[in-house]
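Chemist: Build the 3D model from these lines:
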Amino acid sequence: MALGLAQRGFRGRITAISVSPEASDLPVGELERRLIELGFTEGAQVEILHEGLFGRDPIAVRVNDATVAIRRREAMAILVS
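Modeler: This next block holds a predicted model:
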């Protein structure tokens, strides 16, 4: 399942990062690099802490011990279980 589809309170583990061209305005390699730098690596534990008021975007995600805000369309590139 993509992290971008998960609801507030979801807890899981990252299984892969699969970036598609429509995931962001950034080049595919650049978005993947940025997600990895933020801690979204295979095996990392994630939890959705908060959703934005309008359109549930952006989302606040705890990745291991860090809290990061990302857009849902970028979170679609993060596969979790």
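Chemist: going forward, measure contacts and count neighbours with C-alpha atoms only.
Modeler: Fine.
Chemist: Now for the residue nearest to residue 59 when sequence neighbours are not counted: which residues touch it?
Modeler: Among residues not flanking residue 59 along the chain, residue 51 sits closest, at 4.5 Å (C-alpha to C-alpha, 6 or more residues apart in numbering). Contacts for residue 51 (C-alpha atoms under 8 Å, 6 or more residues apart in numbering) come out as 8, 57-60.
Chemist: Before we compare anything, build this one as well:
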Amino acid sequence: MTLDQLRTGCSGIIQSVGGTGALRRRLLDMGLTPNTKVMVRKVAPLGDPIELFLRSYELTIRLEDAQKIEVLEVAE
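Modeler: Just a heads-up that it's a prediction; the model follows:
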């Protein structure tokens, strides 16, 4: 599943980061690296952007970017 399919309050482990060039580099630089646990904190009223919690900080990304990140959902 991709990060945009994770429901609010659910967590997952990043499996891979897609995209190419500057977009992929930017996602990796923001801490979205494989084997990182990430939780969806909030989703904007219209569904874009989404707020994530990872590595002890909040990060907001566009839904389009979240579709490029493969995650494995984990039960809490």
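Chemist: Mind checking the TM-score on these two?
Modeler: Overlay of the two chains. TM-score (TM-score structural alignment, normalised by the length of the second structure): 0.89; 72 aligned residues with a C-alpha RMSD of 0.9 Å.
Chemist: The residue nearest to residue 59 of the first structure -> the second structure?
Modeler: Using TM-score structural alignment, the partner of residue 51 of the first structure in the second structure is residue 43.
Chemist: and the gap between that match and residue 15 of the second structure?
Modeler: Per C-alpha to C-alpha, to the nearest Å, residue 43 of the second structure is found 22 Å from residue 15 of the second structure.
Chemist: quick one: secondary structure of residue 7 of the second structure?
Modeler: Going by DSSP: H, G, I helix; E, B strand; the rest coil, the secondary structure assigned to residue 7 of the second structure is coil.
Chemist: I'd assumed residue 42 was in contact with it.
Modeler: No. Look at residue 7 of the second structure against residue 42 with C-alpha atoms under 8 Å: they stay out of range, at 9.1 Å.
Chemist: Filter the contacts of residue 51 of the first structure down to the buried ones.
Modeler: Taking 16 or more other C-alpha atoms under 10 Å as the criterion, what is buried in those is 57-60.
Chemist: For these, could you give me JSON lines that also reports distance to residue 36 of the first structure?
Modeler: What follows is those, written out as JSON lines (distance: C-alpha to C-alpha, whole Å):
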{"residue": "57", "distance to residue 36 of the first structure": "21"}
{"residue": "58", "distance to residue 36 of the first structure": "18"}
{"residue": "59", "distance to residue 36 of the first structure": "17"}
{"residue": "60", "distance to residue 36 of the first structure": "16"}
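Chemist: Cheers, nothing more for now.
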